[in-house]
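Visitor: predicted model follows, preceded by the sequence.
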Amino acid sequence: MTTTNTILTPGGAADVVGVDFETTKEIGYYRLVWLRFCSRKVALVGAVVLLVLALACYVGPFLLPAQTVDLNVTDLAPFTSIHHILGTDDTGRDLLIRNLLGGRISLLVGASAMLLTITIATVLGALSGFFGGIVDSVVTAATNAVLSIPSILILVIFAKAFGQSILTIVLGIALIGWPPTARIVRSVILSVREKEFVEAARAVGTPRVGIITRHLIPNALGPIVVSASLTIGAAILLESALSFLGLGINPPTSTWGSLLNEGRDKLANPSGIFYSLWPGFMILITVLSFNYIGDALRDAFDPRSLER
């Protein structure tokens, strides 16, 4: 005998998922999350776009001719040469290859900043929520202090003080990015730290670290995953903004933001708009894709958000 299970869809109604399960089996929590996520078609499109873009950035340059300086084809307009589809810059370098190589660094910065940001936020949020007292007061004060200062100002000061490298940009973004996620983790920990399963763990002598890592943080996994997907897009935007101001990663390393900055000086040229168009378009579709995925993950982990 079989039964049909239902889940909430983005429309807010309880639609039937076209998969039958035996009554003796239960749908696992993460399977339900996956099914809810898959019901958001725009998020699936975003995931495919990100996969294709990442493959293009990391594999594409190996499949294309080696990057060279050719002064005979400087400032070539896009779609005028089979050998330089997106055109060339003022030194004859192929813009397609430059954008793909720049995408490598931008995606690397976004992913690295996300991992560091989420790690810091999870640790501080969990400690704040679990221990309370002076620990909670210190973390809350640090959170409010960071949030009270404009993010771009902190990044500019950080880059000027410690240099304009990939490492310093990642550290700077993590420094300003952890408070929102830490607040979320703290609130989840506060809501579950007095639950029966936590009290049972205390009763059998489970160390505090074990309680936090095995019982409390897993309950915050949903919000953490959602925050991680949104943090990557925000990190890419911050790096691009910093590079556009000329304070990003030092040349000759290119990012989408630094290519935007280079294109700013070429707008007087009729074909110069395309110089900034390509990296701008890459940033747009990347950030949009991560945001759509983040929205879908939020609804998948917490269907009640669809009703709000």
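Guide: That came through, no problem.
Visitor: going forward, measure contacts and count neighbours with C-alpha atoms only.
Guide: Noted.
Visitor: and residue 172, what does it touch?
Guide: 154, 155, 158, 159 (Cα atoms under 8 Å, 6 or more residues apart in numbering).
Visitor: let's have these in JSON lines, adding secondary structure.
Guide: Converted to JSON lines, these look like this (DSSP: H, G, I helix; E, B strand; the rest coil):
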{"residue": "154", "secondary structure": "helix"}
{"residue": "155", "secondary structure": "helix"}
{"residue": "158", "secondary structure": "helix"}
{"residue": "159", "secondary structure": "helix"}
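Visitor: which one of these sits closest to residue 290?
Guide: residue 155 (22.2 Å; Cα to Cα).
Visitor: how near is residue 99 to residue 44?
Guide: From residue 99 across to residue 44, the span is 24 Å (Cα to Cα, to the nearest Å).
Visitor: higher neighbour count, these two?
Guide: Counting neighbours by other Cα atoms under 10 Å for residue 99 and for residue 44 shows that residue 99 has the greater number, 21 against 17.
Visitor: want to compare, so here's the second one:
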Amino acid sequence: MSESVKKKQEANAKLDAKQKIESPWTIAFRRLKKNKLAMMSLAILGVLVLSAILADFITPYDRDQINLADKEVRGKIMELPVKKEAPNSNFILGTDELGRDIFTRLVYGGRISLTVGLVAVFLQVIIGIIVGSVAGFYGGIVDAILMRITDIIMCFPFLLIAITVVAILGPSIFNVMLVIGLLGWTGIARIVRGQILSLREQEFMEAAEALGIRDSRKIFKHLLPNVMASIIVFATMGMASAILTESALSYLGMGVTPPTPTWGNMMQSARSIYSLQHHWWLWIPPGFLTFITVMSFNILGDGLRDALDPKMKR
């Protein structure tokens, strides 16, 4: 056998060995990289998150700084703040009714909106995993009780209940995150329950039962890792839903209260017809960022669903 043939066989053997030891997550990431829209969405979200983290270094003004009209009279005590200044060389996206820089408040608003979405989804996932895994694993009366509670919560109109609860507790960042998290876990609970009902009948669970492993270890060590793909997809899309809900509540005055900026309460200042027609810089930038963020999370969620689906071709 020639030397070149041996080298080719060795290279093929190494390639086969490398492919054999690839984990499911490595395979899923390779599939995701082939999805250009999903990777573009991931890049956009990365820029938004990085901007929110580095807001203190990106913007030339403080978050609530009131900027005076003219440089010549800026030192005068009686000078009044600018009233909704249009975009110019000093303020690339203009100012609001108090003379605050729109670009600065957009960056800081992204920090609050993304944080609210992240914390709310974290609460949803934790509650949904606990309820769904317990219901799916034990079944019977436990499953019936937990799922009926889930059905009752799903029957209520989400936004109406959220507005009512926030109105009672008072609008704040903490209350908004709490309400979205406590009312939005039903979907992931049903997903986790359905998959665990199927997984608990598999052979590896019979082996775990024969070994006498305690129930908590069966659930968190053997069952939940097999459900993580669905949980990740739900969390990604849940971020989009949570950001939209926060924006809606803030726009209605029931979310995060000024002067703390979010994309939702920034759009609230443009509720008048005059502002909609003549002060476009007040509502188009926060509306566009909300739209692009929600779309990016949804597209990334679709890409993750396809990448993590074992039935998809590699």
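Guide: Here it is on my side, so go on. For clarity, every value in this text was computed on a predicted model and none was experimentally measured.
Visitor: on that earlier part again, which contacts among the contacts of residue 172 of structure 1 does structure 2 share?
Guide: With both residues aligned by TM-score structural alignment, their matches' Cα atoms under 8 Å, the contacts of these that structure 2 also has are 155, 158, 159.
Visitor: could you pull out the helices for the stretch 51-200 of structure 1?
Guide: Under the criterion DSSP state H, counting those that start in this stretch, helices of the stretch 51-200 of structure 1 are mapped to 95-131, 133-147, 151-162, 166-192, 196-203.
Visitor: could you export those as a markdown table, including distance to residue 234 of structure 1?
Guide: A markdown table is the format used below for these (distance: least, Cα to Cα, whole Å):
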| stretch | distance to residue 234 of structure 1 |
| --- | --- |
| helix 95-131 | 8 |
| helix 133-147 | 15 |
| helix 151-162 | 11 |
| helix 166-192 | 9 |
| helix 196-203 | 34 |
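Visitor: spatially central residue in structure 2, please.
Guide: Centroid-nearest residue in structure 2: residue 239, 2.2 Å away (criterion: Cα atoms, centre = their mean).
Visitor: related to what we said a few turns ago, neighbour count for the contacts of residue 172 of structure 1 - can I get that in JSON lines?
Guide: Putting the contacts of residue 172 of structure 1 into JSON lines (neighbours: other Cα atoms under 10 Å) gives the following:
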{"residue": "154", "neighbour count": "16"}
{"residue": "155", "neighbour count": "24"}
{"residue": "158", "neighbour count": "18"}
{"residue": "159", "neighbour count": "20"}
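Visitor: which of the residues you listed lies closest to residue 190 of structure 1?
Guide: Within those, the smallest distance to residue 190 of structure 1 is 30.0 Å, found for residue 154 (Cα to Cα).
Visitor: residue in structure 2 matching that closest one?
Guide: Alignment note: residue 154 of structure 1 maps to residue 161 in structure 2; criterion TM-score structural alignment.
Visitor: swap in residue 95 of structure 1?
Guide: Residue 95 of structure 1 maps onto residue 102 in structure 2, by TM-score structural alignment.
Visitor: how far apart are the strand or helix carrying residue 286 of structure 2 and its match in structure 1?
Guide: In this assignment (DSSP states H and E), residue 286 of structure 2 forms part of helix 284-308. Following the fit onto structure 1, the mean deviation recorded for helix 284-308 of structure 2 is 0.5 Å by mean Cα distance after the TM-score superposition for structure 1.
Visitor: list the buried ones in that helix?
Guide: 285-287, 290, 293-294, 296-308 (16 or more other Cα atoms under 10 Å).
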